[in-house]
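Novice: What follows is a predicted structure for the sequence shown.
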Amino acid sequence: MNKQITSVQNPLIKSLLLLQEKAKARKKSGNFIIEGKREIELALKGNYTLEQILVCTDMFEDHLFIKKINDVETIEISKEVYSKLAYRDTTEGIIAVAKCKNHALIDLKLPKNPLILVMENIEKPGNIGAMLRTCDAAKVDAVILANTKTDLYNPNVVRSSVGCLFTNQIAVASNEDVIAFLNQNKIKFYSATLQNSNSYHVENYTKPTALVVGTEATGLTQIWRTQAYQNINIPMQGVIDSMNVSVAAAILIFEAKRQRDFKP
């Protein structure tokens, strides 16, 4: 580590702060920030390309880890600079700058009998991150963000997914393109909505399946409600008529996994 940065006014640090704060800056540069050793390890396993590593040597002591990352510029930064860049409350002392991926539908590699989660119009980064964690836990074959309102590389998505942004196959596309893709690949999609729906547990998800969830405030848009193979709901027994979208997605996903893994 020959290069050192000790000032938060350094032009590189200012540009990295913009990557943290502005989706426009991430889109323009094609880069985003990863914080933490585990997340960086998962990004490398997910074939992400690292541009730079920034290390606060007063805080990060795993020098062997740094040596394992070949051909990546490594910069030593001060505690002051690190605390300015760090997004999480718990600090580890290491940050990476990585290249964003394309996330095209055509790049998805699906097995013969895929299970897919489709998220439409999800606004809260924390919900996207939570669903990516569930999809990793259930080994869902792909995640598709349809008409997304949130940048996939928003630091809150990266943080809340605890690295599962890098462990899932992810595509981003319009509603129309996603529906065309599902139909072309003969994948039945089940839309989570109250309108014209059956209870989720009576449906059969053992064939190629996509589960579609929308925002808590407005639910799925009409195109998903009218073109679904079947609309499904999670029966509510309390006063409210909806639940957090990440919780709903987990219930649906693990019911599908239960059906697929069940051996009578």
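Specialist: Sure thing, it's come through.

Novice: make it CA atoms for all contacts and neighbour counts henceforth
Specialist: OK.

Novice: ok, which stretches of the stretch 151-264 of the chain are helices?
Specialist: In the stretch 151-264 of the chain, the helices defined using DSSP state H, counting those that start in this stretch lie at 155-160, 175-184, 222-227, 245-261.

Novice: List the buried residues in the third one.
Specialist: Along helix 222-227, the positions that meet the burial threshold by neighbour count (16 or more other C-alpha atoms under 10 Å) are 224-225.

Novice: re earlier: arrange the helices of the stretch 151-264 of the chain in CSV, one row each, with distance to Asn204 as further columns.
Specialist: Shown next, in CSV, are the helices of the stretch 151-264 of the chain (distance: least, C-alpha to C-alpha, whole Å):
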stretch, distance to Asn204
helix 155-160, 31
helix 175-184, 17
helix 222-227, 18
helix 245-261, 8
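
Novice: Pick the most buried one from the ones you listed.
Specialist: helix 155-160 (a mean of 22; mean count of other C-alpha atoms under 10 Å).

Novice: which residues touch Asn154?
Specialist: Taking C-alpha atoms under 8 Å, 6 or more residues apart in numbering, we find Asn154 in contact with 20, 23, 125.

Novice: could you show me where the helices are in the stretch 1-150 of the chain, in order?
Specialist: For the stretch 1-150 of the chain, the helices defined by DSSP H, counting those that start in this stretch cover 11-21, 23-29, 37-45, 63-68, 79-85, 125-137.

Novice: try it against this one:
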Amino acid sequence: MIKEISSTQNPTVKQLVALQEKSRIRRKTGEFLIEGVREINLALDAGFQLTQLLFCSAIADAEELAALQSKLSAEVTQIEVTEEVYKKIAYRSGTEGIIASAKAKKNTLSALDLPKNPLIMVAEAPEKPGNIGALLRTADAAGVDAFILANPRTDLYNPNIIRSSVGGLFTVPVATGSTQEVIDFLKQKNIAIYTAILQEAISYEKQDFTTASALVVGTEADGLSEAWRAAAKQNIIIPMQGRLDSMNVSVAAAILIFEARRQRGFTL
């Protein structure tokens, strides 16, 4: 049975807007919003549990909506909303008229199911959702075995992360933890740590990444904390020809991770 909501003052609408706008509400309820057909389908493929599906018939493509509805369990509440209500809830402009609420995962380190010879991307304390989204897109493109956020400063289910990752949040195994927890986890798994640090470093092209490896990047402003320097097997740098001494963290991560993939036999 499909419910209908036409008022922006409806309590359900207010709750959904709060989920979209406030990380505190997302943490309290354990839910978040997913906007867009592709992103919702990716979340379903990744085993995320949807709780509600909202759609605006005036905007949504009928065939795409029907295909998505056919995948839903009976427990998912379906709500048809007016265009006014949809625009009130939507984070993005120009989306397909479909939004879902879903239960967040715990994203613990212990939940990661790693292969025998893993390649892992680690980012310490990235703050900008756009950078995290770009890192997730890179992680997906390179097919890394896990993406780990150490000391995250931003809610993983921030709508801008979902938007900027183009659904990459759902296609890559993701975990979070404190810097020390991540270091301890990697050491326990016998995964070598390679840090993007200028001091006592070698060019990334000279480092062998064919064994179990974690490539670690920090923020452009602060770099990596001292704990990583002590834990690293080797510091690595990307030689640069210009006058600046840093580049965007997602660009740096992409260069490093694709070099590791090349060494492991990645071909187009």
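Specialist: Arrived safely, thanks for sending. For clarity, every value in this text was computed on a predicted model and none was experimentally measured.

Novice: about what we covered before: can you check which of the helices of the stretch 1-150 of structure 1 gets nearest to Asn102 of structure 1?
Specialist: Judged by C-alpha to C-alpha, the one of the helices of the stretch 1-150 of structure 1 that comes nearest to Asn102 of structure 1 is helix 23-29, at 11.0 Å.

Novice: Residues contacting the closest one, please?
Specialist: With contacts defined as C-alpha under 8 Å, 6+ apart, helix 23-29 of structure 1 is touched by 18-19, 32, 151, 153-154.

Novice: To which residue of structure 1 is Ala232 of structure 2 aligned?
Specialist: Matched by TM-score structural alignment, Ala232 of structure 2 corresponds to Ala228 in structure 1.

Novice: let me fix that: Tyr157 of structure 2
Specialist: In structure 1, Tyr157 of structure 2 lands on Tyr153 (TM-score structural alignment).

Novice: and what of Ile132 of structure 2?
Specialist: Looks like Ile132 of structure 2 aligns to Ile128 there (TM-score structural alignment).

Novice: Touching, its match and Val158? I think so.
Specialist: No - in this structure, Ile128 of structure 1 is not within contact of Val158 by C-alpha atoms under 8 Å, at 9.4 Å.

Novice: And for Gly167 of structure 2, the neighbour number?
Specialist: A count of neighbours around Gly167 of structure 2, defined by other C-alpha atoms under 10 Å, yields 24.

Novice: What residue in structure 1 is paired with it?
Specialist: In structure 1, Gly167 of structure 2 lines up with Gly163, judged by TM-score structural alignment.

Novice: Tell me how far that match lies from Val118 of structure 1.
Specialist: Counting by C-alpha to C-alpha, to the nearest Å, the gap from Gly163 of structure 1 to Val118 of structure 1 is 19 Å.

Novice: and what of Lys263 of structure 1?
Specialist: For Lys263 of structure 1, the distance to Val118 of structure 1 - C-alpha to C-alpha - is 27 Å.

Novice: Please identify which of those two sits among more neighbours.
Specialist: More crowded of Lys263 of structure 1 and Val118, by other C-alpha under 10 Å: Val118, with 24 against 6.

Novice: And the more buried one, what's its match in structure 2?
Specialist: For Val118 of structure 1, the aligned residue in structure 2 is Val122 (criterion: TM-score structural alignment).

Novice: Next: Lys109 of structure 1.
Specialist: So Lys109 of structure 1 corresponds to Asp113, using TM-score structural alignment.

Novice: and what of Lys79 of structure 1?
Specialist: Lys79 of structure 1 maps onto Glu83 in structure 2, by TM-score structural alignment.

Novice: Setting the sequence-adjacent residues aside, check what's closest to its match.
Specialist: Cys56 (6.0 Å; C-alpha to C-alpha, 6 or more residues apart in numbering).

Novice: what residues are up against the one you found?
Specialist: 80-83, 86, 97-98.

Novice: Go ahead and build a ChimeraX selection from the buried members of those residues.
Specialist: This is how ChimeraX selects the buried members of the contacts of Cys56 of structure 2, with burial counted by 16+ other C-alpha under 10 Å:
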select :80,81,82,86,97,98
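
Novice: I am finished for the moment; much appreciated.
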